[in-house]
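Colleague: Fold the following, please.
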Amino acid sequence: MELSLLARIVALFGLLLLIVAGILYLLDQLDLPLGNLPGDIKFKRGNFTCAVPLVSSLIISVVLTVILNIVLYFLNK
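Modeller: Presented below is the predicted three-dimensional model:
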């Protein structure tokens, strides 16, 4: 593998991480109740907390699936 190809892959991965971080930052600013929806399970006992965000994960999965399908539809057109 050539070093220039590896550099491009690393740069692309870094750009992808930057985009994901920006999206997460913007979502944090919107104060969405993800993780606190009905159906999200939280166990609290003393000094221990375990959160299982079932409904939040389902909503995120559906939204990302719709976005990905729209993007792929327009790329294949």
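
Colleague: use CA for all of it now, contacts and neighbours both
Modeller: Noted.

Colleague: residue boundaries of the helices in the protein?
Modeller: Along the chain, the stretches classed as helices by DSSP state H are 3-29, 54-76.

Colleague: Please generate a structure for the following sequence too, so the two can be compared:
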Amino acid sequence: MGKMFIVIGIIFVVIGLVWSLFGKLPGDITIKKENFTFHFPIVTSIVVSIILSLIFYIVGKIR
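Modeller: Take a look at the predicted model:
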């Protein structure tokens, strides 16, 4: 169980580094008005969801 948490932690660190390098993805919605900014990261959310689904699928197959 401990090794699994280490692997998942390393994966999250790699995802965080990649995310910080690329920032927002194309397709993320940003609305800027005079005193208001709204950012909805729809594409980023989809990518994170797919990555997490793959991680949990692989972990489930290993167990």
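
Colleague: TM-score for the pair, please.
Modeller: The TM-score (TM-score structural alignment, normalised by the length of structure 2) is 0.66; 52 aligned residues with a Cα RMSD of 2.4 Å.

Colleague: on that earlier part again, determine which of the helices of structure 1 approaches residue 37 of structure 1 most closely.
Modeller: helix 54-76 (6.7 Å; Cα to Cα).

Colleague: what number of residues lie near residue 16 of structure 2?
Modeller: Per other Cα atoms under 10 Å, the neighbour tally for residue 16 of structure 2 reads 11.

Colleague: Apologies, that question was intended for residue 42 of structure 2.
Modeller: Neighbours around residue 42 of structure 2, by other Cα under 10 Å: 15.

Colleague: which ones are touching the nearest residue to residue 34 of structure 1 once chain neighbours are set aside?
Modeller: Counting by Cα to Cα, 6 or more residues apart in numbering, residue 56 is the residue found nearest to residue 34 of structure 1 once chain neighbours are left out, at 5.4 Å. Contacts for residue 56 of structure 1 (Cα atoms under 8 Å, 6 or more residues apart in numbering) come out as 34-37, 40.

Colleague: what do we get in structure 2 for residue 42 of structure 1?
Modeller: By TM-score structural alignment, residue 42 of structure 1 lines up with residue 30 in structure 2.

Colleague: For residue 25 of structure 2, see how far away the closest residue to its match other than its chain neighbours is.
Modeller: Distances taken as Cα to Cα, 6+ apart put residue 39 closest to residue 30 of structure 2, at 4.4 Å, once the chain neighbours are dropped. With distances taken as Cα to Cα, to the nearest Å, residue 39 of structure 2 is found 12 Å from residue 25 of structure 2.
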